[in-house]
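> 3D model of this:
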Amino acid sequence: MAISIESFFHQQSATFTYLVSCQTTKSAMLIDAPADFDAASCTLSFQTADEIIAHINDNQLILEWVLESHAHADHITAASYIKQQLATYHPCKLATGKKIIQVQEHFSRLYNINMPCDGSPFEQLFTDNEHFALGAHKVTVLATPGHTPDSVCYLIEGNLFVGDTFFMPDSGTARCDFPGGSAKTLYQSLQRILALPDETILWMCHDYQPGDRPLANKTSVLEQRTSNIHLQASEQDYITTRSARDATLSAPKLLHPAIQMNIRAGQLPKAQQNSQRYLTLPLTVLL
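So this is what the prediction gives:
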């Protein structure tokens, strides 16, 4: 029995989406699928998601899970759209880590969103080391907080989908300056990943191609352990380096629209009396 792993690259956000399927049963799971968003016109569209949906249908896969590794700040998720589009023939569940509740509580206050902070509309909230089946295979969920408190990775047959923990070794690791983030906590999560067998394949969520090198999306535990530019010294050195680096980073360009949508699994805001939907832009005034 084997699995198939197919990747789709979203150029706008430098994000990889993964479609993982059981070759025996055709059961599939989709990880970190983005929507398309034009910030200047505030236009949300789903060309990328539609291409993935077409691929699922063309290959007669049965999509059972639409998974998020965390509430992303750099792109809007297409999770709810994909579930809706495939609802007739695909019994897919929206799922993420249990600590999405903590993220919902924080950002619903920041953006003044009236919403239940109980994990909904996600239908499954995973705890650390929880398992679920994908056809004939077992998927293990690893809680890997640090970038965000709700971050999780998905392990199946020696393949780990790492979300925003590791980047390729020449890019280091994810930032930790979002609410609930912690360089110390991320270091511990990274060490947990590095404790997996050397040959474990790590699939990246992002690649920013430093030095204009070719696009890359997979590496190994051994390669990360020996070559990652952020992990060649002590824990305290890592925390110092990561914190200094984070202090120089600008907010992601799509931070405000992305977080507002993603804590709701990509569900659209309710239409107002004028039939228009709105996202909030918090204003900071410097005098």
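
> please count neighbours and contacts with C-alpha atoms only from this point.
Fine.

> contacts only, for Ala79.
Applying Cα atoms under 8 Å, 6 or more residues apart in numbering to Ala79 gives the contacts 32-34, 66-67, 94, 265-266.

> make it 10 Å
30-35, 49, 65-68, 93-95, 122, 262, 264-267 (Cα atoms under 10 Å, 6 or more residues apart in numbering).

> helices - which of the residues you listed land there?
49, 262 (DSSP state H).

> out of the contacts of Ala79, which sit inside strands?
Applying DSSP state E to those, the entries found in strands are 30-31, 65-67, 93-95.

> so which of these is the closest to Cys117?
Ala95 (15.0 Å; Cα to Cα).

> so what's that closest one up against?
With the criterion set at Cα under 10 Å, 6+ apart, Ala95 makes contact with 31, 65-70, 79, 119-126, 265.

> buried subset of those?
31, 65-70, 79, 119-122, 124-126, 265 (16 or more other Cα atoms under 10 Å).

> just these now: which is nearest Ile193?
Looking across the buried ones among the contacts of Ala95 and measuring by Cα to Cα, the closest to Ile193 is Ser69, at 14.7 Å.

> hmm, that closest one is touching Thr144, no?
Yes - the criterion here is Cα atoms under 10 Å, and Ser69 meets it with Thr144 at 9.4 Å.

> list the contacts of the most centrally placed residue in the chain.
In the chain, the centroid-proximal residue (Cα atoms, centre = their mean) is Ser69; its distance is 3.6 Å. Neighbour list for Ser69: 31-32, 95-97, 141, 143-144, 148, 150-154, 161-165, 205 [criterion: Cα under 10 Å, 6+ apart].

> how about this one, so we can line them up?
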Amino acid sequence: MEKPKVRGFYEPQTSSIPYVVSCPATGKAAIIDPVLNFDPKSGRIATHSADEILKFIAEEGLTLDWILDTHPHADHLSAACYLKGKTGAPTAIGAHVTEVQALWRDIYNWPDFAADGSQWDRLFEEGDRFNVGEIESRVLFSPGHTLASVTYVIGDAAFVHDTLFMPDGGTARADFPGGSAKILWRSIQQILSLPDETRVFTGHDYQPGGREPAWESTVGTQKRQNIHVKEGTAEADFVTLREERDKTLSMPAQILFALQVNTNGGRLPAPEDNGTRYLKYPLDRLEGAAWDLDE
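As a prediction, the model looks like this:
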């Protein structure tokens, strides 16, 4: 199995890990799940994380083939649009993003919003294939965390983002609009059916026990050690654990900001007549969400 080079970039504000994955033979590369820096308290936007990736690509002499998102993120703004403007590389996401767009179009009351995926250059279906340089790659449809989540299998590397975390972190939540613990279980089982030596790269790490950030494991290690889904775990037990845990989790700080940007391919709202961009903030639409009383 072909082995791409993988470089992760830990982003501490949202505990996210964007990636650059590249073909050693050709120097062709893809960016996966880039972060646009955003401070909800001040409303400031910055491109520090994305610029660090661009600097790495330039220093390594890489040529960008793709800018890939695994799903419309709820915890950070996507830098896909910014990076496309800087590099001209095509953007892509899973085809079921249209379902997420339709759901959030209603939440934001956007009757004229184009919920057709046209904000990306390519929409990937289950089983679609593409290349990063000479490395054959394919797409797994991995819903459960969201309606649109996909896994990118690039050579021997699987980029799973919000399905599996590191083994000591378990799995991602399934309580966002359109999420399902039962469906997440099925998606995880598909990932765990990959060869044991497949490298697994997760999109977040919340440093359980205060350890240093980590984001690479293997399918075999996940099957032996993942605290939520290791071998011998029953589906019903996982679903109960996941649903009970999700009831205790407050919403990500950026969710109501992020989805209006990320369902639009990472595009910020257009400036109004005073030159200022404004984000819309719907009230009382995430029913049942746990209150974060520490804020």
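
> overlap of the contact sets of Ser69 and Thr144 of the first structure?
Each of 97, 150-153, 162-165 lies in contact with both Ser69 of the first structure and Thr144 under the rule Cα under 10 Å, 6+ apart.

> what ranges does the stretch 101-250 of the first structure have for its strands?
Counting by DSSP state E, counting those that start in this stretch, one finds strands in the stretch 101-250 of the first structure at the ranges 124-126, 131-134, 137-143, 152-156, 159-161, 201-203, 218-220.

> the fourth one vs the second structure, mean deviation?
Once superposed with the second structure, the aligned residues differ from strand 152-156 of the first structure by a mean of 0.8 Å; criterion: mean Cα distance after the TM-score superposition for the first structure.

> could you list the residues in contact with that strand?
For strand 152-156 of the first structure, contacts defined as Cα under 10 Å, 6+ apart pick out 3, 20, 31, 67-70, 96-99, 126-129, 131, 133-134, 137-145, 160-165, 189, 193, 200-203.

> what does the third one give?
With contact meaning Cα under 10 Å, 6+ apart, strand 137-143 of the first structure is reached by 1-3, 21-22, 24-25, 27, 69, 96-99, 126-133, 149-157, 159-162, 189, 192-193.

> now with 7 Å?
The contact list for strand 137-143 of the first structure (Cα atoms under 7 Å, 6 or more residues apart in numbering) reads 126, 128-133, 151-156.

> where in the second structure does that strand fall?
Counting by TM-score structural alignment, strand 137-143 of the first structure pairs with residues 135-141 of the second structure.

> same thing with the first one?
Correspondence between strand 124-126 of the first structure and the second structure is established over residues 122-124, with TM-score structural alignment as the criterion.

> contacts for that stretch?
By Cα under 7 Å, 6+ apart, stretch 122-124 of the second structure touches 91-95, 139.

> if you rank these by neighbours, which is first?
Gly94 (29 neighbours; other Cα atoms under 10 Å).

> which one in the first structure is aligned with that residue?
Gly94 of the second structure maps onto Gly97 in the first structure, by TM-score structural alignment.

> next one: the closest residue to its match other than its chain neighbours from Asp38 of the first structure, what distance?
Spatial nearest neighbour of Gly97 of the first structure, chain neighbours left out: Phe126 (4.7 Å); criterion: Cα to Cα, 6 or more residues apart in numbering. Noted for Phe126 of the first structure: a distance of 32 Å to Asp38 of the first structure, by Cα to Cα, to the nearest Å.

> before we move on, what about His75 of the first structure?
For His75 of the first structure, the distance to Asp38 of the first structure - Cα to Cα - is 11 Å.

> neighbour count winner among these two?
Neighbour count, other Cα under 10 Å: between His75 of the first structure and Asp38, His75 has more, with 28 against 11.

> that one is in contact with Ala258, isn't it?
Yes - counting by Cα atoms under 7 Å, Ala258 is a contact partner of His75 of the first structure at 5.5 Å.

> shared neighbours, the two?
Counting by Cα under 7 Å, 6+ apart, nothing touches both His75 of the first structure and Ala258.

> sorry, back to before: make TSV from the ones in strands among the contacts of Ala79 of the first structure and add distance to Lys253 of the first structure to it.
Below are those laid out as TSV (distance: Cα to Cα, whole Å):
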residue	distance to Lys253 of the first structure
Leu30	25
Ile31	22
Trp65	28
Val66	25
Leu67	23
Lys93	29
Leu94	25
Ala95	25
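
> and those residues, which is closest to Leu231 of the first structure?
Among those, and counting by Cα to Cα, the member closest to Leu231 of the first structure is Ile31, at 26.2 Å.

> which ones are touching the closest one?
Per Cα under 7 Å, 6+ apart, neighbours of Ile31 of the first structure: 17-19, 66-68.

> state the distance from the counterpart of it in the second structure to Leu83 of the second structure.
In the second structure, the residue matched to Ile31 of the first structure (TM-score structural alignment) is Ile32. Remark: distance between Ile32 of the second structure and Leu83 of the second structure (Cα to Cα) = 11 Å.

> again, but for Phe113 of the second structure
Per Cα to Cα, Phe113 of the second structure is found 23 Å from Leu83 of the second structure.

> neighbour count winner among these two?
Set Phe113 of the second structure next to Leu83 and count neighbours by other Cα under 10 Å: Leu83 wins out with 23 against 15.

> what about the host helix or strand of that one, how far off from the first structure?
Assigned by DSSP states H and E, Leu83 of the second structure falls within helix 80-87. Compared with the first structure after fitting, helix 80-87 of the second structure deviates on average by 0.7 Å (mean Cα distance after the TM-score superposition for the first structure).
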